[in-house]
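Undergrad: how would this look folded up:
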Amino acid sequence: MSLEERVTDLESRLAFQDDTIQALNDVLVEQQRIVERLQLQIAALLKRQEEMAGQFGALEEDAPPPHY
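TA: Now for the predicted structure:
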């Protein structure tokens, strides 16, 4: 294999690697967006759960025990 063929082969491999790295980066960026959105949703659900637990907790304190 001549030097020119080897350089051409290396350039070709580099181009494919650059494309692969860019594709992986695009996927990583999208996954990060999804993770951030899920974190916001979880935080909102936790807040809602705490609010509802507070409402039901106040009602349960005033209620008579279930055996009455």
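Undergrad: CA only for contacts and neighbour counts going forward, please
TA: OK.
Undergrad: Look up how far Leu14 lies from Val7.
TA: The spacing between Val7 and Leu14, counted by CA to CA, to the nearest Å, is 10 Å.
Undergrad: my bad, Glu60
TA: For Glu60, the distance to Leu14 - CA to CA - is 67 Å.
Undergrad: what do you get for Met52?
TA: 56 Å.
Undergrad: for Glu30, same thing?
TA: As for Glu30, its distance to Leu14 is 24 Å (criterion: CA to CA).
Undergrad: again, but for Arg37
TA: Distance from Arg37 to Leu14, by CA to CA: 35 Å.
Undergrad: next one: Arg33
TA: Taking CA to CA, one finds Arg33 at 29 Å from Leu14.
Undergrad: Also this sequence, please, to line up against the first:
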Amino acid sequence: MSDETRITALEEQIAYLTKTVEELSDIVAQQEGILEKAERRLGMLMEAEALRQSESEGTVPLADQRPPHW
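TA: Alright, predicted model coming up:
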């Protein structure tokens, strides 16, 4: 295998890897946005449930209580 052939093969491999890294970076960025949105929604749901429990029962919200096995 000549040096020129080896260099061409390496350049092709680098181009392929670069494209793959860019695609994975885009996917990770999308997933980060989805995860942040899900975390915000979960926080809002937990707050709403804690408020609902405190208003209906007048006690400490269930999420703030220790489990019975402790």
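Undergrad: tm score of chain vs chain?
TA: After superposition, the two chains reach a TM-score (TM-score structural alignment, normalised by the length of the first structure) of 0.82; 58 aligned residues with a CA RMSD of 0.6 Å.
Undergrad: Show me the helices in the first structure, by range?
TA: 3-62 (DSSP state H).
Undergrad: Name the residue closest to the centre of it, please.
TA: Val35 (1.8 Å; CA atoms, centre = their mean).
Undergrad: What's the match for Ser56 of the second structure in the first structure?
TA: In the first structure, the residue matched to Ser56 of the second structure (TM-score structural alignment) is Phe56.
Undergrad: quick one: its match and Asp62 of the first structure, what's the gap?
TA: Taken as CA to CA, the span from Phe56 of the first structure to Asp62 of the first structure is 10 Å.
Undergrad: Between those two, tell me which one has more neighbours.
TA: Set side by side, Phe56 of the first structure and Asp62 show more neighbours around Phe56, with 11 against 8, by other CA atoms under 10 Å.
Undergrad: Can you tell me how far the more buried one is from Thr20 of the first structure?
TA: For Phe56 of the first structure relative to Thr20 of the first structure (CA to CA), the value is 53 Å.
Undergrad: again with Glu50 of the first structure
TA: Glu50 of the first structure is 45 Å from Thr20 of the first structure, by CA to CA.
Undergrad: Centroid-wise, who is the farthest residue in the second structure?
TA: Relative to the chain centroid, the second structure (CA atoms, centre = their mean) has Ser2 farthest, 45.8 Å.
Undergrad: From Gln13 of the second structure, how far off is it?
TA: Counting by CA to CA - Ser2 of the second structure and Gln13 of the second structure are separated by 17 Å.
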